[in-house]
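K.L.:
Provide a 3D model corresponding to the input given below.
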Amino acid sequence: MRLQDHLYHVIQSLPGFLPETWLAGAFLFIILSEILLKYSPWQLQTTGILRSLTIGALAVALVLVCLQWNDLGGYLFHHLIYLDHKAVFFKLIILVTALLVLLHVQCMQTKLPAEFYSILLAVVLGLFLMTMATNGLSVYLSIELVSIGSYLMVTFGSGKKPAEGGIKYLLFGALSSAIMLYGLSLLYGMTGTLDFTSDVFANQLAQNPPLILLVVGFLTLSGVLFKLSLVPFHVWPPDVYEAAPTPIVSFLSTAPKAAALLLLMRLLSVFPADFQKLMAIIALVSILVGNLAALWQNDLKRLMAYSGIAQAGFIIVGLTAFNQTGFESAVFYITVYVIINIAVFLLIDLMGQDTPSPTLASITGKGAVYPLLSVCFTVLMLGLVGLPPTAGFTAKLLVFSSLWEAYQTNGDPLLVILLVVGLLNAVISLFYYFKIPFYLFFRTSASSPVSSPISYAAIILISLLTISILALFFKTDGLINWIRLL
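P.N.:
Coordinates of the predicted model:
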C-alpha cells in the first residue's frame, strides 16, 4: 500500500477516534494548566481547579462516547483497533467509574498531588485503547500505558507504604508484561502477523498442536490476567490496596478490570485452541485463593483486595462457559461489581477517616453512629456475597446458569466441579463479608466511637449507588437487554 493510501486511511479513521483524541488533548491541557497555575495568584487552589477541569473533560468524553453508539467506525488505523458496541459500552463504564472516583475525592477532600489528574486522563485513554485493541501491538501499548500510570498513582500516598506498594506493583507488572511480550513474539513467529483479525493469523495458528497454542495463549494472556488480578498473577492487590489512597484503590480495582475483561473476550475468540479447561482452572483457583485468604484479614482494604481476586474468578466463570449467555453474564457481573466496589471503598474511607488504616476494629460500634451508611454497607456486602435482594444475586445466578448450560452441551466434569466449588465459596464468603455488619452493629468498642463529619454529597452518592444495586435486582431487564445488543 502506498504512503498516500496509508495517510488517507488514517484520516478516515480519525472521526471514530474522537473521544481518544479529546482525552489526549485534555491530558496535555491539564499538564499545561498545572504549570501555569503554580505561577499564578490561584496557586493555592491548583488542585481544586484541576479537579474541576478533569471532571469537565471526562464529562465531554462521556458525551462523545455516547454519540459513537449509533456511529460506529469499525476497524480503525489498519486494523489496529476496532470500534463496536462492546467497546462503546465498556468505555461508558470506564468514564462513569472515573467520574465517581473524582466525586469520591471531592467528598473526602483527599489530598492528592496535582499530577494525579493528568495521569488519570492518561490511564483512561489507555483503558479506551484496551477496549478496542485487536492487534498485538495495540494490546501491548495500551496495557503499558495503563500500567505506567497505575504505578505512579499508587505512590501518591504519604509515608513509606505507598512507595513500597508502588515498587511491588511495578515489579509484578513488569514481569507479567515481559511474559506477555514473549507470548506475542511467539505468536508473530508462528503467524507472521500481529493482526488478530487476519485470516492468515487464524490459518497459521490452526496448523500448530493444541498444547503449543495453549502455552503461547497463556503467555499472551498474562498481561490481561494481571489486570484482572487472577491466579497466578494475583500477588500484587493486597499490598497495593493497603498502600495507595482509597480513591485510587477504588479506581484501580474497577476500571482496569472492566477493560481487561473485554480484551480477554476478544483474545479468547481469536485462538483456535480450546481454552475452556484452562479458564475453568484459573477461575477455580482464583475463587479458592481469594476467599480463603480473605477469611483471615482484619484490614478492610486488604480484605477487599482478596475479595477482588475471588470476584474476578466469579466474573470469568461466565467466560469459561464459552457461550453467548456466558459472555452476557460476565458483562452484567462486571457492571454490578464496579458499582458495588466504588460504593464500598467510599464507605471504607468515610468510616475510617479517623484512623490511618481502616480495620474491622476501627468500625466497631459505628452502626449506631452512622445508621444509614451502615445499612448501605450491609446491603453492599449482601451484593458481594450474592444474596437477594441485590443485583449481586442476579449476577451470580447468571454466570452459574451459563456454566450449567455449557456443561449440558459438552458434559465436561470440570465445569461441574467449578459450579459446585463456586457455590460453596459463595457460602464461605459469608464469613468474611458479614464480619463488617457484625462489627458495625453487634460489637461494642471499649471507647465511644468517634463521629466524624460527613458531607451530604457523600451520603447522597452512597445512597444512590446502593439503591441502584437494589433496583437492578428488581428491574434487571433493562441492563440485560442493553447488554444483548453488544
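K.L.:
CA only for contacts and neighbour counts going forward, please
P.N.:
Fine.
K.L.:
residue 152 should be in a helix, yeah?
P.N.:
Yes. Under DSSP: H, G, I helix; E, B strand; the rest coil, residue 152 sits within a helix.
K.L.:
ok, which stretches of the protein are strands?
P.N.:
Counting by DSSP state E, the segments of the chain that form strands are 74-76, 81-83.
K.L.:
tabulate the ones you listed in a markdown table, adding columns for distance to residue 132 and mean neighbour count.
P.N.:
As requested, these are exported to a markdown table (distance: least, C-alpha to C-alpha, whole Å; neighbours: other C-alpha atoms under 10 Å):
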| stretch | distance to residue 132 | mean neighbour count |
| --- | --- | --- |
| strand 74-76 | 9 | 18 |
| strand 81-83 | 5 | 23 |
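K.L.:
for residue 350, which of the ones you listed is the nearest?
P.N.:
strand 81-83 (38.6 Å; C-alpha to C-alpha).
K.L.:
buried ones in the longest helix belonging to the chain?
P.N.:
Scanning the chain for the longest helix, with DSSP state H as the assignment, gives helix 160-191. Taking 16 or more other C-alpha atoms under 10 Å as the neighbour-count basis, helix 160-191 is seen to contain the buried residues 161-170, 172-181, 183-187, 190-191.
K.L.:
turn the strands of the chain into CSV, including distance to residue 388.
P.N.:
Compiled in CSV, the strands of the chain are given as follows (distance: least, C-alpha to C-alpha, whole Å):
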stretch, distance to residue 388
strand 74-76, 40
strand 81-83, 36
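K.L.:
what residues are up against residue 59?
P.N.:
Neighbour list for residue 59: residue 99 [criterion: C-alpha atoms under 8 Å, 6 or more residues apart in numbering].
K.L.:
the spatially closest residue to residue 431 that is not a sequence neighbour: how many residues sit nearby?
P.N.:
Take residue 431 and drop its neighbours on the chain: the residue closest to it by C-alpha to C-alpha, 6 or more residues apart in numbering is residue 295, 6.9 Å away. Residue 295: 18 surrounding residues under other C-alpha atoms under 10 Å.
K.L.:
check residue 381 too.
P.N.:
Other residues lying near residue 381 total 25 when counted by other C-alpha under 10 Å.
K.L.:
pretty sure it sits against residue 433.
P.N.:
Yes. Between residue 381 and residue 433 there is a contact under C-alpha atoms under 8 Å: 5.7 Å.
K.L.:
ok, the residue nearest to residue 225 when sequence neighbours are not counted to residue 155 distance?
P.N.:
Nearest residue to residue 225, sequence neighbours excluded (C-alpha to C-alpha, 6+ apart): residue 233, at 6.5 Å. Per C-alpha to C-alpha, to the nearest Å, residue 233 is found 20 Å from residue 155.
K.L.:
structure for this one too, so we can compare:
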Amino acid sequence: MQLIDQLNDSIRSLSGFWPELALVFAIAILVVTDLVLLTRSKRPSSGQDSVQVQALSKNRSVLYGLALLAVTVAGAFVIGQESQQKGFLFNFVLLLDNQAVFYKLVVTLAAFFAILHAWTVAKTPNPLPLDWLPILLALLLGLYLMTMSVNLLTIYLSIELVSISSYLLTGLSASRKASEGGLKYLLFGAVSSAIMLYGMSLLYGLTGTLALSESVEQLTQNDSFVIYVAGFLMLGGILFKLSLVPFHVWTPDVYEAAPTPVVAFFSVAPKAAALLVLMRVLTALPANFQTPMAAIALASITLGNLSALWQTDAKRLLAYSSIAHAGFLLVGVVAFNETGFEAATFYVATYVFINMAAFLLIDLLAQSHHGSLTIQDFSGLGTSQPLLSAALTAVMIALTGLPPTVGFTAKFLAFSALLEAYQTNANPWVLALFAIGLLNAVVSLFYYLRIPFLLYFRPASTANLSDIYISRPQLILATVLTVPVLALFFKPDWILRWIGGL
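P.N.:
Purely as a prediction, here's the structure:
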C-alpha cells in the first residue's frame, strides 16, 4: 500500500510540474531539430558559397525561435501556477509556493532576455554556437528545481545541474581564454560542491532525515557549535552560486571568458535561485547566522568595490561589481526579518533589468572591438552614440544606487530593513555592515561614474566607436531593458505589492 500511495502522490505532483516538463520536452526538441537541420545543410566554412551561409542563418533563426517559444511556454505555465493549489510535490522533496513561483518568473525573464541578447548580436564575427540553447534550457530547469527544493538531496542535485550546465556554457567557444575560464569554474565548483555535500552529510548524520523541516526538530537537541559547522559547510555551494566571499575567485575569469549573453544570465539568474535557497536554509537551521552572514556580506561588498577600482576591462569591472552587489543582496537577508527578505527579493528582481542592460550595452559597443572593450574605449561616445550613451549612463547610475533609478530604491529598502534589525537586537556586526556598506556605495561612485565621465567629458579614443551599426531589434531590446530601471523608481509598488503577497 505504501508503494501505491507514493505512486499516486507522484502522479498528483505532476500537475504542479508542468513548467519543468515543458523544459524537458523543449530540450529534446531543440537537440533533435538541430540534428535534422545539420543533415540538410552543412555548416559553412571559408570558401563555401553564400547559399550555405543563408542556410545556417535560417537554421539559427529556427532554433532561436524554438528556444524563445520554449521559455515563453514555460513562463506561461509558471504564471498559471499562481492560481494553482500550492503544496509539497513528490513525497515532500519539492515545495510549490508563491515564493517559488515568483523566483521562477525572475529566472524565466532572465533566460528570455539572454536568448534575445544572443539572437540580436548573432551576426557578429564570432556568434555563439547553437549548442548553447539546449544547455541554457537545462540550466533553467535546474534553477526551477532550486526554487522549489526543500530537501537536502534535491538542493544538491539541482545546484549540480545548474553548475554543470554553467561549466559547459563557459567553455563552449573554442578560444583558449574560454577553456581556461571553464576549467577554473569547474575546479572551484567541484571544491564548493564537495564542501556542501560534506556539510549535508553531517546534517543527515545529526538528524537522520534529508528534509529541512524535519531537520529543525532534530537539530534543536544538538550542540550549537556542531550546527554551525555543518551549516557553514552546507552553505558553501550556495555562496558559490552567489559569488560571495570566499567563493568568489572564479567570477572575474569566467565573466571575461564566457560569451556576453551567457555572462549576463550568470550574473542574475543563478543568484536569484540561490538567494531563495539561502533564505530557506537559514530560516530552517536552529542557529543564529546573522553575525557570520553580516561578515560575509561586508567582505564581499568591500572586496568587490575595491577590486573594481583597478579594472580596465569592462566585463571584469562588472564581474567585481557583481561580487559587491551579491553582498548588497545579502544585506536584506542579514536583517533576518520579513522586511529584509522582501527587500532582498525586490533587489534581485530589479537587478535582472539593471545587469542585463549593462551587459547588452557593453556587447553592442564591443562589436567593433572583436568582443573586447576597455573602459577607455568609452571616451567621446556621448556625441557619436547618444542613445546608447544615455542608456549606459542610466544603468551605471542604477548600479551605483543613485536616484532616479530603481537601484536607489533597492538599496534603500535593504538598508532600511538592516537598520530595523539593529534596533531590535543591537548586533554590532549589523551596525558595521550598515555603516561600511553605505560607505562602499560611495566608493562605487569612482568606477561606475567614470564611464559617464568618459562618455561626455573626454575626446574620442583612437579606436573610434562611431561606426558601430545598431540594428532596430538591438535598440528595442536595449530600450526594453533600460526603461524599467527608471520606471520602477517612480512605481516600485508594481513589484512590492506582488512581493508583499508572497
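K.L.:
what TM-score do we get after superposing?
P.N.:
The TM-score (TM-score structural alignment, normalised by the length of the first structure) is 0.98; 484 aligned residues with a C-alpha RMSD of 1.2 Å.
K.L.:
if we can go back for a sec, the longest helix of the first structure vs the second structure, average offset?
P.N.:
Between helix 160-191 of the first structure and the aligned residues of the second structure, the post-superposition mean distance stands at 0.4 Å (mean C-alpha distance after the TM-score superposition for the first structure).
K.L.:
so that helix corresponds to what in the second structure?
P.N.:
Mapped onto the second structure using TM-score structural alignment, helix 160-191 of the first structure covers residues 176-207.
K.L.:
try stretch 56-71 of the first structure
P.N.:
Residue span in the second structure matched to stretch 56-71 of the first structure, by TM-score structural alignment: 69-84.
K.L.:
just stretch 207-217 of the first structure next, same as before
P.N.:
By TM-score structural alignment, stretch 207-217 of the first structure lines up with residues 221-231 in the second structure.
K.L.:
quick one: the matching stretch to chain centroid distance?
P.N.:
Relative to the mean C-alpha coordinate of its chain, stretch 221-231 of the second structure is positioned 30 Å out (C-alpha atoms, centre = their mean, to the nearest Å).
K.L.:
for that stretch, give me every contacting residue.
P.N.:
199-200, 202-203, 206, 219, 285-287.
K.L.:
one more: stretch 325-338 of the first structure?
P.N.:
By C-alpha under 8 Å, 6+ apart, stretch 325-338 of the first structure touches 93, 97, 254-255, 257-258, 265, 315-320, 384, 391-392, 395-396, 398-399, 402-403, 469, 479-480, 483-484.
K.L.:
what's the match for residue 429 of the second structure in the first structure?
P.N.:
In the first structure, the residue equivalent to residue 429 of the second structure is residue 414, according to TM-score structural alignment.
K.L.:
which ones are touching its match?
P.N.:
Going by C-alpha under 8 Å, 6+ apart, the list of residues near residue 414 of the first structure reads 277, 280.
K.L.:
measure it to residue 277 of the first structure for me?
P.N.:
Residue 414 of the first structure sits 7 Å away from residue 277 of the first structure, going by C-alpha to C-alpha.
K.L.:
cool, and residue 166 of the first structure?
P.N.:
Distance check for residue 166 of the first structure against residue 277 of the first structure: by C-alpha to C-alpha, it reads 34 Å.
K.L.:
residue 196 of the first structure contacts residue 136, doesn't it?
P.N.:
Yes. Counting by C-alpha under 8 Å, a contact exists between residue 196 of the first structure and residue 136, whose distance comes to 7.2 Å.
K.L.:
roughly how far does residue 287 of the second structure sit from residue 216 of the second structure?
P.N.:
10 Å.
K.L.:
now swap in residue 119 of the second structure and tell me
P.N.:
Summarising the geometry, the distance separating residue 119 of the second structure from residue 216 of the second structure, computed by C-alpha to C-alpha, is 47 Å.
K.L.:
for residue 433 of the second structure, same thing?
P.N.:
From residue 433 of the second structure over to residue 216 of the second structure the distance is 28 Å, taken as C-alpha to C-alpha.
K.L.:
more neighbours: these two, which one.
P.N.:
Set side by side, residue 433 of the second structure and residue 216 show unequal neighbour counts under other C-alpha under 10 Å, the larger going to residue 433 at 27 against 16.
K.L.:
how about the closest residue to that one other than its chain neighbours, what does it touch?
P.N.:
With C-alpha to C-alpha, 6+ apart as the criterion, residue 433 of the second structure has its nearest non-adjacent residue at 5.7 Å, and that residue is residue 298. With contact taken as C-alpha under 8 Å, 6+ apart, residue 298 of the second structure is in contact with 327, 433, 436-437.
K.L.:
kindly report the same for residue 64 of the first structure.
P.N.:
Residues in contact with residue 64 of the first structure (C-alpha under 8 Å, 6+ apart) are 18-19.
K.L.:
again, only using 7 Å
P.N.:
Each residue near residue 64 of the first structure by C-alpha atoms under 7 Å, 6 or more residues apart in numbering is listed here: residue 19.
K.L.:
check residue 422 of the second structure too.
P.N.:
Taking C-alpha under 7 Å, 6+ apart, we find residue 422 of the second structure in contact with 430-431.
K.L.:
quick one: it and residue 373 of the second structure, what's the gap?
P.N.:
When distance is defined by C-alpha to C-alpha, residue 422 of the second structure is 42 Å away from residue 373 of the second structure.
K.L.:
next one: residue 490 of the second structure
P.N.:
Here residue 490 of the second structure is placed at a distance of 33 Å from residue 373 of the second structure (C-alpha to C-alpha).
K.L.:
more neighbours: the two, which one.
P.N.:
Of the pair residue 490 of the second structure and residue 373, residue 373 is the one with more neighbours under other C-alpha under 10 Å, namely 19 against 15.
K.L.:
the first structure: which residue goes with the more buried one?
P.N.:
When the first structure is aligned by TM-score structural alignment, the residue opposite residue 373 of the second structure is residue 358.
K.L.:
distance of the residue nearest to its match when sequence neighbours are not counted relative to residue 346 of the first structure?
P.N.:
Once its chain neighbours are removed from consideration, residue 358 of the first structure has its nearest residue in residue 352; the separation is 4.8 Å (C-alpha to C-alpha, 6+ apart). For residue 352 of the first structure, the distance to residue 346 of the first structure (C-alpha to C-alpha) stands at 10 Å.
K.L.:
look at those two and report which has more neighbours.
P.N.:
With neighbours defined as other C-alpha under 10 Å, residue 352 of the first structure and residue 346 compare such that residue 346 has more, 25 against 20.
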